[in-house]
Structures are given as C-alpha cells and as structure tokens.
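A.B. asks: okay, sequence plus prediction incoming.
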Amino acid sequence: MNAPHTPASVGATQRRRWWLAGAALLALAIDVASKSAAAAWLPGRPVELLGGLHLRLTRNPGAAFSIGTDFTPVFTIVAVAVIAGIVWYARNVTHRGWAAALGLIAGGAAGNLVDRLFRAPSVGHGHVVDFLYLDWWPTFNLADSFLICGVAVAVLLSMRNVPITAAPSTEGDAVHLADITGGRDGR
C-alpha cells in the first residue's frame, strides 16, 4: 500500500528530482566539455600527467573501458533505454543518495550517447572519445567514471537496504556518508 502524499513528501520528491536532474546535467556537461577539449588539444600528442596517468586520445566503438567494440548500435540502444528508464523512475525517487546515483548513471550514459549519436562514423554508430589512460587500465572518459561511481553508490545503498523511495530524514535534508555505510546507528 502506498503512503499518502503529503505536501512534505511531495516537496521531498520534487527536490530529489532536481537532485537527479542536476547530477545528470552536471555529469553530462563536464563529460561533453572534457571530450571536446581532448578532441581539440590531444590528437597525436599524448601527455603524461602524474603517477601513470596519461591523456591519450582514442575513439572507442565499444562500451566503457573499450569493452564490446563490435556492438556500437547495441550500446546506443542500451544507453537510450537506461536514460528513459531513469527518467520514468525519477518520479518515485525520494532519497537523495539514490537521486545522486541515478543522476550520475544517467549523465554518464548520456555523455557517451551524445558521442554515439553525433560523432563519426555515423549516427548511432559514433565512436566515443576516450582520453584518460592509466598504465594498468584501458583508456576511458569521464562519462565512464560517472557511470561507475553512480553504480557503486547504488550498490552501497542497496547493500544498506536503503529504498529508493525512502522517507526523508527527520534530521534535515542532508545525506550523510553514514547513511550509505551504516555508521550512524551503530550497525
């Protein structure tokens, strides 16, 4: 049975939608800007930063971390489905941690979707711009990082049995690390 919609719960849900949208749009903007900068400044010029981190431009037809390079159209469809699912489910999110996690996932998926739709070789088959390289890891981009961080937060919230539609905290409108890790109530 669903809880009644009080003005406070409606307001909390609307705030979480804004958190989700804000996280998604911020992740998307940062990703698109970073890829544009990499495409403009890095062709043919890898740059070593620190401790094995390099900037090295590559075009990736696959998924995150260059997985599945022969399935570009499938990843395009999956990204659209993920974003649509998050947009549809956003109306139920009342927990800020879940809003942030889903926003990061949507923003990361949207960042790579923009490349697949608008970059060469063709619409729906575009190659994603990757430019971050660690000596021990495949080349990736910020969208990949946002996706992984969003999934990690979602897994932590799930492990803590934090429901997506959890009631807002009576301690205010803040998410504490203890809410995710279980430290506040001593468990």
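C.D. replies: Everything's here; your move. Numbering: from 1, shown residues only.
A.B. asks: contacts, neighbours, all on C-alpha from now
C.D. replies: OK.
A.B. asks: strands of the chain, start to end?
C.D. replies: Taking DSSP state E to define them, one finds strands in the chain at 47-48, 53-60, 128-134, 137-140.
A.B. asks: just checking, what packs against the longest helix anywhere in the chain?
C.D. replies: Identified as the longest helix of the chain according to DSSP state H is helix 7-41. With contacts defined as 3 or more CA pairs under 8 Å, 6 or more residues apart in numbering; DSSP states H and E, helix 7-41 has these neighbours: helix 96-118, strand 128-134, helix 142-159.
A.B. asks: rerun that using 6 Å as the cut-off
C.D. replies: Counting contacts by 3 or more CA pairs under 6 Å, 6 or more residues apart in numbering; DSSP states H and E, helix 7-41 packs against helix 96-118.
A.B. asks: put this beside the first:
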Amino acid sequence: MPGEARSPLTPDPATSTPPRGVDGASSPDDQPAAAPERATRHTPSDADAAPNPGRPSPQKRRRLFALLALVAVMAYVTDQVTKAIALSALADGQPRPFIGDVIRFKLIFNPGAALSLGAGNTWIMTAIAVGVLVAIIFVAKGLGSRAWAIALGLLLGAALGNLTDRFVRPPGGGQGHVVDFLDYNRWFIGNVADIWIVGAAALIVLLALLGIGVDGRRDRDVRAAAAADAETHAEAPAETDSASRAGGDRA
C-alpha cells in the first residue's frame, strides 16, 4: 500500500546476493574452487639416481678381466713349461745345485699338497683345488682393482697348473701326482705354481692391510658412503613430515 513502511531488518533481494566470484564460494566460470595444494615428496627413480662412483665402469671391468686372464695364462704356462723341463732334465732323480745347497733342483712326484700334506687323500686335494677355482671366479665378479686382478690371476693360473697334474700325471683321473722340483734347503720341495700362490697370498694380505677391497674401494670410503646413505634416509622422513604439515596449514 502506498505509504507502508518496509521493515529495516528485511534485506533487499536485489542487493543481498554478492557478485559472482566475490564470496569465494563461486567462481566466474561456475567451477568448484581448486583443492589446496598438498606437498608431495619426490621419489627419485633410477633415472634420477647418480652413477655410483665406487662401481667401476664396464670398460674398466673388461680391462681388469683381461688383465686377470693374461696373468692367469702366464702363471699356468710358466708352471707347465718348467715342469716339462724338470721331467726331462731331472729324470735321473739326482739333485742339482741352483743357489748352492740352499735351493736345489730335485724331482719328486707329490700326491698331496705343499709339504706333502694330505699325501694319502689325493681326491681331497683335487676337490679343494676345484673349490678354489670356483671361489676365484665368484670373487672376480666384483673386480674393480688392478692389484686384485693380478692376485686372482696368479691364484687362478697356479691352481689350474696343479689341477692339470691331478688329471694328466700318473695315475691320473684326479689322483695324479703333482710334479715338484724346487728343493728349498731340504725343508720342502715345490714348483713354480707354488711360487705364484705364495706371491698372490702376500699381495692379498697387503691389500687387506691397506683396506682395499676387491672392488677397488678402501674400507674407510665404504664406511663413509654407508654413513652418508644412512643420514640421507634419516633426514627424508623429517622432510616429508614438514611438507605434510605445510600442506595441512594451507588446507
């Protein structure tokens, strides 16, 4: 009716609805508001991972395997050639001086190991030699050191040399007697393969004292890398929790 007063508490419909997109509940395009950004942790993939500096490159490993094989062939050939010469030159069984009487040439056929140990268990000596060959091949899979390649090559060639005698020398069939001809002051008689074995053992002891592993890394470097890796894994959960809290605050 004309002159009727409108209640001041009743909002005007024309002005009560806020403009679109101003109240934060609606957007100009009638799309729901974007969800708050949540912090996510990036998990590094194999592609992101940096190459391990402690692992030798494929090219270096091939060179080390070639060096190991070359040393093994040298050790084997020198052992077999000197045994053949001894069989020919010392066939009469008479000792001959080499460095006075300290080191002499004297031919014997040894059914056992060094110092004639295990003379009555030739098959056991053969089995041990085969086990040594398997162990050398297994250890060489992680090869990353030139010195270790030389040591393992000497062991491999020497073990193959004495193992050859077990099968080609009488009585054969894995029970053959090893040709020994180097008499060390009458303490024991050995051969060139024994020299390579002792040299390889001395080199391995030296490498162990220096803390150099088969992969070429020093023990202190391995421990430092392990400590750094453990610290990285310990810090990762803390970073994830902080990122999650930040995401929750923004939500």
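C.D. replies: Sure thing, it's come through. In this text, all values refer to a predicted model and were calculated from it rather than measured experimentally.
A.B. asks: overlay the chains and give the TM-score.
C.D. replies: Comparison of the two superposed chains (TM-score structural alignment, normalised by the length of structure 1) gives a TM-score of 0.82, and 166 aligned residues with a CA RMSD of 2.1 Å.
A.B. asks: JSON lines for the strands of structure 1, including distance to Ile148 of structure 1 and mean neighbour count?
C.D. replies: Converted to JSON lines, the strands of structure 1 look like this (distance: least, CA to CA, whole Å; neighbours: other CA atoms under 10 Å):
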{"stretch": "strand 47-48", "distance to Ile148 of structure 1": "24", "mean neighbour count": "14"}
{"stretch": "strand 53-60", "distance to Ile148 of structure 1": "17", "mean neighbour count": "20"}
{"stretch": "strand 128-134", "distance to Ile148 of structure 1": "15", "mean neighbour count": "24"}
{"stretch": "strand 137-140", "distance to Ile148 of structure 1": "11", "mean neighbour count": "18"}
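A.B. asks: tell me the angle of the longest helix of structure 1 relative to strand 53-60?
C.D. replies: 90 degrees (axes from the mean of the first three to the mean of the last three CA atoms, to 10 degrees).
A.B. asks: would you list the strands of structure 1 in TSV and tack on distance to Ala8 of structure 1?
C.D. replies: Shown next, in TSV, are the strands of structure 1 (distance: least, CA to CA, whole Å):
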stretch	distance to Ala8 of structure 1
strand 47-48	51
strand 53-60	46
strand 128-134	42
strand 137-140	41
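A.B. asks: whereabouts in structure 1 does stretch 104-112 of structure 2 align?
C.D. replies: Alignment of stretch 104-112 of structure 2 against structure 1: residues 54-62, by TM-score structural alignment.
A.B. asks: who's in contact with the matching stretch?
C.D. replies: Applying CA atoms under 6 Å, 6 or more residues apart in numbering, the contact partners of stretch 54-62 of structure 1 are 42, 46-48, 68-69, 72, 127-133.
A.B. asks: repeat that with 8 Å
C.D. replies: Contacts of stretch 54-62 of structure 1 from elsewhere in the structure, counted by CA atoms under 8 Å, 6 or more residues apart in numbering, are 38-39, 42-49, 66, 68-72, 75, 125-134, 139.
A.B. asks: how far is that stretch from where the chain is centred?
C.D. replies: Mean-position distance between stretch 54-62 of structure 1 and its chain equals 19 Å (CA atoms, centre = their mean, to the nearest Å).
A.B. asks: ok, now stretch 57-66 of structure 1?
C.D. replies: That offset, for stretch 57-66 of structure 1, works out to 16 Å (CA atoms, centre = their mean).
A.B. asks: start to end distance for that stretch?
C.D. replies: Here the two ends of stretch 57-66 of structure 1 are set 13 Å apart, with distance taken as CA to CA, to the nearest Å.
A.B. asks: what's the answer for stretch 41-56 of structure 1, then?
C.D. replies: End-to-end distance (CA to CA), stretch 41-56 of structure 1: 10 Å.
A.B. asks: Ala24 of structure 1 -> structure 2?
C.D. replies: By TM-score structural alignment, Ala24 of structure 1 lines up with Ala72.
A.B. asks: one more: Thr94 of structure 1?
C.D. replies: Using TM-score structural alignment, Thr94 of structure 1 lines up with Gly144 in structure 2.
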